[in-house]
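Student: give the three-dimensional model of this entry:
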Amino acid sequence: MSRKDRKAASAQAAQAAATDRLQAPESDSGRRLSPWRVIGAALVAVVVVSAGVVGFQWWSARASVDVKPWFASFVDVTATPKYGFENLGATSTKDAVLSFIVSDQTNPCTPSWGGAYTMDQARGSLDLDRRIARLQQQGGTVAVSFGGQRNEELAVGCTDPTELKNAYAAVVDRYKVGTVDLDLEGDGLVNADATARRATAIHDLQQERRASGKNLAVWLTLPVSPTGLTLDGTNAVAAMLKAKVDLAGVNLMTMDFGNAKDEGKSMAATAEAALTAAQKQLGVLYDRAGTHQSDPSLWAKIGATPMIGQNDDEGQVFGLADARTLNAWAVSTGIGRMSMWSANRDKTCGSNYVDTSVVSDACSGVNQGKETFAGLLSKGFDGRIALGEGAVTTAEPTSAAEADDPAHSPYPIWSTSSSYLKGTKVTWHHNVYQAKWWTKGDVPDNPVLNAWETPWELVGPVLPGETPIPQPTLPPGTYPNWSGETAYDKGARILFDGVPFEAKWWTKGDSPEAASANPDSSPWAPLTQDEIDTILGGGTAQK
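Tutor: Prediction:
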């Protein structure tokens, strides 16, 4: 029974009780209730009912506030260069919001990562499922964000309600997430039909999961100005509330304020003004939906996502001081979530990146020294993203003594006699490793102290039910075998021990084998796996 139904039932019970007293016969003692006692009893009943309603509202607000505020960086999954979000598991800010799931370019009801990879393709080309599992093994949790600025959010082009709900469900089930984020921008925000379809689909998905004993936290990520949410933003929230979606909260993109920003105010102060205005708007929207929320509860439903460092608007830079200021204000105010765009950018740009006023996908554009924006913004946000059921956790790994099974290994099992190009992946002791440079005879799980001491990088565990992923190989005769009697010009390619090499300069009689021991002085450089993929005319083969 809903809170509204309980309130109505209680009121009806109180009214019935008062009516019964007014019509009650004389008692055995012959005494009859006076009208004043009847009125008094009715007033008491009303007070009790009101107290019950107020008490329930207080409990509801406290239930929301008692959820610990959490921090998680957005991660651009398809950005170049690829960002190793799984390495966040070794930091104090382990959680990540992976972005963005959008419509596939050929089928609007098929979810894809950035319009570039279907989920199955991301498994192979990005090894995404395994990297998520690796993060989870180290105690991290992921949420998935739908939408974003550049591509089409699912509800825009997928007009069939059932297919739309199934598309959202496919992502939730594939990655076993307990939290989803709907980043609404462009047509995904202003298209009224898409707004209604999305709200219905998310409500139905949330109800289905609850019926099976699973939770699904839903966040809306929306643009904001210093004066609060736009009309399209409030419409998006209203549509969710009208559809009876249980919103975990509304996350505001406190970035790119354009001409609306007061030049005399810092980015942090502008963000605080925007968040304060949006909190008031959210209260009005809940009241209009018939579900009043207390101020603490509303703040717990507010999230903030600044764009760290250089924003898209050239004159707007969210610096380290802004991060400290916004964090202190957010913790004291009690907002429920802090994020940032993005973990990919949380480092100082290298000296070869000349114009830091132009936004980079791979650095912040400000001098961070030894500090990170994640470290500054996450202080006081001790909660975690809701973990989806069945996600890989920190369970004990399979014993290394148990042999790897070729039939259930995604990549070839490492062999001491084989040579491996940079970028090659192998299976070893139930984990997947990737070669950082050409290697032969180096055990992947050698317990070295420093990462630079090993040519192998751990990607993640072999997942349950995996089978071999077909790997591209050069057809026989693509290049001639190396000969010590032949002179080779710069750029010539040969095979040595089955490995393709390219000559860095003219050479004769220099064995490519020396490239492993002394790559700088060797005239030969082994090709990488990516180069082989290019030669074959495509990306990594997909299962």
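
Student: please make it C-alpha for all contacts and neighbour counts, starting now.
Tutor: Fine.

Student: please enumerate the strands of the stretch 101-250 of the chain.
Tutor: Ranges of strands in the stretch 101-250 of the chain, per DSSP state E, counting those that start in this stretch, are 111-113, 117-118, 142-147, 179-183, 217-225, 228-229, 247-253.

Student: I'd like the structure of this one too, to check against the first:
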Amino acid sequence: MHAAAHRHRALAVAAGLGLLLPPLLAAGPEAAASAAPAPLAAGSMAAAPYEYLGWGDPQKPADVMAATGVKWFTLAFVLSDGGCNPKWDGSRALTGGSDQAAINAIRAKGGDVVVSVGGWSGNKLGEKCSSASALAGAYQKVIDAYRLKALDIDIEDTEFSNATVRKRVVDALKIVKSANPGIVTYVTMGTTPSGPDANGKDLIKKGAAAGLANDGWVIMPFDFGGHSGTMGAATVSALDGLKAAVKSAYGYSDDTAYRHIGVSSMNGRTDDAGETVTTGDFQTILDYARRHHIARFAFWAVNRDRSCGSGGSAGDSCSGVPQAPYAFTKIVVQYAG
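Tutor: The predicted structure follows:
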């Protein structure tokens, strides 16, 4: 699936390690009605750019906070260790290591984190856990390890394309929401320029049919494989399509539907040759987010939010476009929900 796929596939190949980032069931009106709108993520949690601590010469989160004012990060990625057990990149323990140290440092500076489970490559918990209850248990281990207020499920590749797994993820998240009152959940997926594809629409419908009060259905509007116009305009079109899908599935009003969608863009040169997301495009997204009070404005990734220097090219540690350090983060941090 293009939008989510290329982002992590290209970066996973460069890093040489596994990363993470869903047939149609219609939601009946009574099922949709039972999925009362989720509590809305407000304030700085809504602006939580991704940082990946496993590659790309990651900046110290505390330094990013000091330079930009950002308070929240989405830290990626938690994967399966080969079974139904979560580890960072499928190999690093949740507690006691460098990842926990980074989270502690963020919190010491008054910030907090969303942890992202998923991505393009590697062993995926949604597939390795054989039931919704087992998958919810794996998610719960992550929540408990860090006393999380928010969890992001970045559903890509075979997790996204398998209808059984899509249903398992939705059902697991419903268990998590019940067991952790007030926790904010995001489900992040790829998209077309006109909105979610058939798998994405089905995932949203499955959520509504299950009564999942998800806080944010989030799309990654890039790696389109060619389109006309700016990436800002393409993102607006994709978000409008997402809003329509969420409104239809859940029976929300327009305003409520907008407040339950989100965007995770990619700064600078994307994985598609010739595709560039500019700071101007980010400003377009910010304007849209403010106008409609969407649930989330994030991007991939803080690691890339700097110029590549002489002779450099876009990759895991720079954007591939001329820019001041943290130019994209400084736009995202202006969003307050």
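
Student: which of the strands of the stretch 101-250 of the first structure is buried the deepest?
Tutor: The highest mean neighbour count among the strands of the stretch 101-250 of the first structure, using mean count of other Cα atoms under 10 Å, belongs to strand 142-147: a mean of 26.

Student: give me the stretch of the second structure that that strand matches.
Tutor: The aligned range for strand 142-147 of the first structure in the second structure is 113-118, by TM-score structural alignment.

Student: report the distance from the matching stretch to the chain centre.
Tutor: Here stretch 113-118 of the second structure shows a centroid-to-chain-centroid distance of 8 Å under the convention Cα atoms, centre = their mean, to the nearest Å.

Student: so Val70 of the second structure is in which element?
Tutor: Under DSSP states H and E, no helix or strand contains Val70 of the second structure.

Student: for the residue nearest to the spatial centre of the first structure, helix, strand, or coil?
Tutor: The centroid of the first structure falls nearest to Val97 when counting by Cα atoms, centre = their mean (1.6 Å). Classification of Val97 of the first structure by DSSP: H, G, I helix; E, B strand; the rest coil places it in strand.

Student: that one contacts Trp70, doesn't it?
Tutor: No: counting by Cα atoms under 8 Å, Val97 of the first structure stays clear of Trp70, with 11.7 Å between them.

Student: re the thing from before, mind putting the strands of the stretch 101-250 of the first structure into JSON lines with distance to Asn87 of the first structure?
Tutor: Listed next are the strands of the stretch 101-250 of the first structure as JSON lines, based on distance: least, Cα to Cα, whole Å:
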{"stretch": "strand 111-113", "distance to Asn87 of the first structure": "20"}
{"stretch": "strand 117-118", "distance to Asn87 of the first structure": "22"}
{"stretch": "strand 142-147", "distance to Asn87 of the first structure": "13"}
{"stretch": "strand 179-183", "distance to Asn87 of the first structure": "21"}
{"stretch": "strand 217-225", "distance to Asn87 of the first structure": "25"}
{"stretch": "strand 228-229", "distance to Asn87 of the first structure": "35"}
{"stretch": "strand 247-253", "distance to Asn87 of the first structure": "25"}
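
Student: nearest approach to Leu298 of the first structure belongs to which of those?
Tutor: Distance to Leu298 of the first structure, taken as Cα to Cα, is lowest for strand 247-253 among those, at 8.4 Å.
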